[in-house]
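J.: no sequence for this one, just the structure:
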């Protein structure tokens, strides 16, 4: 069975005011003090962010348990440094990022200018194992039209710089400003994929393979496909749903490839429109149907993803989990909808942040 692991980027905030705090260095110092060999917690672009990575798992129960455990440990470490963690894909309050002083991040700030300041955003990346680069690229080609659905399910960023953006996932709109971000054309082979990456590096617009920010890519570190479209999810159970569906998408695409079924030939222009629909509406509007690229109610498209991956979900033992988690998400709403509801109840974006701190830990 394919393994799956996730990386979550969490926001570090003041527990009383909800304002972001540049505490990542202090948190990482404590993490290394407790466990010198730890690889769970890592620095990110800004000091107000903390990356939390799981180990690869074959079972969703084990993955979910590690996500919850890692979030609680991140909260403990942040608390010792005078802060708290919130699974927010953008900060509702006005914020100026405090750049982490690493050479790579300084290069980004110089290269991308003011656009770098807009990247204080938190995503969730799912790594799903593949047998080879050839299989991985075949998967990338066949997953393309379904990735916006994962974005819609995870949408958790309605606010930016103190304002309601009107988007369910404004993080993804900010991220789209990166020159290498977004959907990709059909590659057709691993050779063509690597040739494209080499040409991008030769352009000088990006520094290394880690800055090739495709919606889904071959990992430069692990034998995995890395799916990068999701916001960090407010609730750990939504992260598990995204991971289960990501693995099922990879397995379904690999089976289609082995059976000789071709990838859908949708243009990058249409895929960008599908990504915009997902960012704008989340699950509260229309998404573009991955088969027809025509508008269709978001809950129907979400259920179509379940149907598309049903055989793979059943074979991995995740069918019931995915059905139940999706039904609960459709009833409750995305993290974006929950945040908007908090603002309606409290009238305060600070209260939104402090409530999200509590929900991050379940």
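T.: Nice, I can see it. Predicted model only: the values in this text are computed from it and were never measured. Residues are numbered from 1 along each chain as shown.
J.: Please make it C-alpha for all contacts and neighbour counts, starting now.
T.: Fine.
J.: Make sure residue 52 is indeed in a helix.
T.: No - the assignment for residue 52 is strand, going by DSSP: H, G, I helix; E, B strand; the rest coil, so no helix is present there.
J.: Tell me how many other residues surround residue 136.
T.: Number of residues near residue 136 (other Cα atoms under 10 Å) recorded here: 25.
J.: Check which helix or strand it maps to.
T.: For residue 136, the element it lies in under DSSP states H and E is helix 133-143.
J.: second one coming, line it up with the first:
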């Protein structure tokens, strides 16, 4: 059984939707819990789960972490919100967390910092200790990044308006020079050579500043999938983690049996990701001339067929397919955000609704539990 862990990034917002740069105060409340950490801006937090083999236990810890962070935020007058980007107003560069590394990143890449400030992602770590094997998996992840992004799109709003995207976070983070799909590398030595070259030429500050959509973690013996927006609910996060783990398990077998790597070009991968960021699971509106529409929902169905044996082996098939059925009926995080704002357009009502979905009260949590 492959292990799985999750890092979730969150926004700290005022009740009216303005960003609340109070992470220092929130961390003071949670002092002693090393699972709650600062993030790039002072109006963000990150939570880091432990290592799990069972998704129900991952669910319980992530729900606990959201509840801890939410209660601490409320004690500073802020609300904890799981969204891929601030829906109303972003903070200035001065809101970058007072940390030497973050300051150096902001100084070296000011345009990327301005564009992507406050964007929040969900990073899933899957334990793969063999680095050559893990690099083989990275190259094979490329065709599946678009449906993974579409499934987790949760940032439709920016500057108080509908951006037209399901994931405006993806578009904003493209300003970072290494925010792109992994390449197909021969082995770990080839991968390491490429990472060192990015650092040497100034494209990245350090190993942690290589923002590939999937990479080898610089801290843990894991593959780290970083394509997703922070998910609106804990259950969304856990079903995503289950799909990612099953996909990695499936691709490990492809590597071991030397099955060929899908020969998608960089342009094809980028087109798929762009379509996923804009449309989510359903393609809407006119497509660029001369190019067929990228049917992300069809890609997701192919992905599910591919990973169903692995889901069965881990015991996750029923729960994952059940939750995906729920998503088809109720929409991704982006679609649910739009429904919330349409039902009550007042900013304070919208932000409170997002906070409730992020860390629901116990009665609501039971209704949204993992074992549905």
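T.: Right, received. Where do you want to start? Note that the structure is predicted; figures quoted are calculated from it, not measured.
J.: what's the TM between chain one and chain two?
T.: In this superposition the chains share a TM-score of 0.94, using TM-score structural alignment, normalised by the length of the first structure; 351 aligned residues with a Cα RMSD of 1.4 Å.
J.: After superposing, tell me the mean distance of the helix holding residue 136 of the first structure to the second structure.
T.: Superposed on the second structure, helix 133-143 of the first structure shows a mean distance of 0.7 Å to its aligned residues (mean Cα distance after the TM-score superposition for the first structure).
J.: Pull up the aligned stretch in the second structure for that helix.
T.: Mapping helix 133-143 of the first structure onto the second structure (TM-score structural alignment) gives residues 131-141.
J.: starting at the chain centroid, how far to the matching stretch?
T.: Its chain's C-alpha centre and that of stretch 131-141 of the second structure lie 20 Å apart, by Cα atoms, centre = their mean, to the nearest Å.
J.: next one: stretch 199-218 of the second structure
T.: With Cα atoms, centre = their mean as the basis, the mean position of stretch 199-218 of the second structure lies at 17 Å from the chain mean.
J.: outside of it, which residues touch it?
T.: 105, 125, 131, 134-135, 138, 141, 145, 176-182, 195-196, 198, 222-227 (Cα atoms under 8 Å, 6 or more residues apart in numbering).
J.: Same check on stretch 261-270 of the second structure?
T.: For stretch 261-270 of the second structure, the surrounding residues in contact (Cα under 8 Å, 6+ apart) are 139, 140, 142, 143, 146, 181.
J.: Which among those residues count as buried?
T.: 139, 140, 142, 143, 146, 181 (16 or more other Cα atoms under 10 Å).
J.: out of these, which one sits closest to residue 245 of the second structure?
T.: Nearest to residue 245 of the second structure among these is residue 140, at 13.8 Å by Cα to Cα.
J.: which residue packs closest to that closest one, ignoring adjacent ones?
T.: Closest residue to residue 140 of the second structure apart from its sequence neighbours, by Cα to Cα, 6 or more residues apart in numbering: residue 261 at 5.8 Å.
J.: Please name every helix or strand in contact with the strand ranked longest in the second structure.
T.: The single longest strand within the second structure, with elements called by DSSP state E, is strand 4-13. Applying 3 or more Cα pairs under 8 Å, 6 or more residues apart in numbering; DSSP states H and E, we find strand 4-13 of the second structure packed against strand 44-48, strand 79-81, strand 121-127, helix 234-256.
J.: And the ones you listed: which comes nearest residue 150 of the second structure?
T.: Judging these by Cα to Cα, what sits closest to residue 150 of the second structure is helix 234-256, at 11.0 Å.
J.: any idea how far the aligned partner of residue 181 of the second structure in the first structure is from residue 355 of the first structure?
T.: In the first structure, the residue paired with residue 181 of the second structure according to TM-score structural alignment is residue 183. Going from residue 183 of the first structure to residue 355 of the first structure by Cα to Cα, to the nearest Å gives 34 Å.
J.: Which residue ranges of the stretch 51-200 of the second structure form helices?
T.: Secondary structure of the stretch 51-200 of the second structure (DSSP state H, counting those that start in this stretch): helices at 55-75, 100-108, 110-116, 131-141, 145-152, 168-173, 188-200.
J.: ok, back up a step: which of the contacts of stretch 261-270 of the second structure lies at the shortest distance from residue 82 of the second structure?
T.: residue 146 (20.8 Å).
J.: Specify, as a residue range, where stretch 78-89 of the first structure falls in the second structure.
T.: Against the second structure, stretch 78-89 of the first structure falls on residues 73-84 (TM-score structural alignment).
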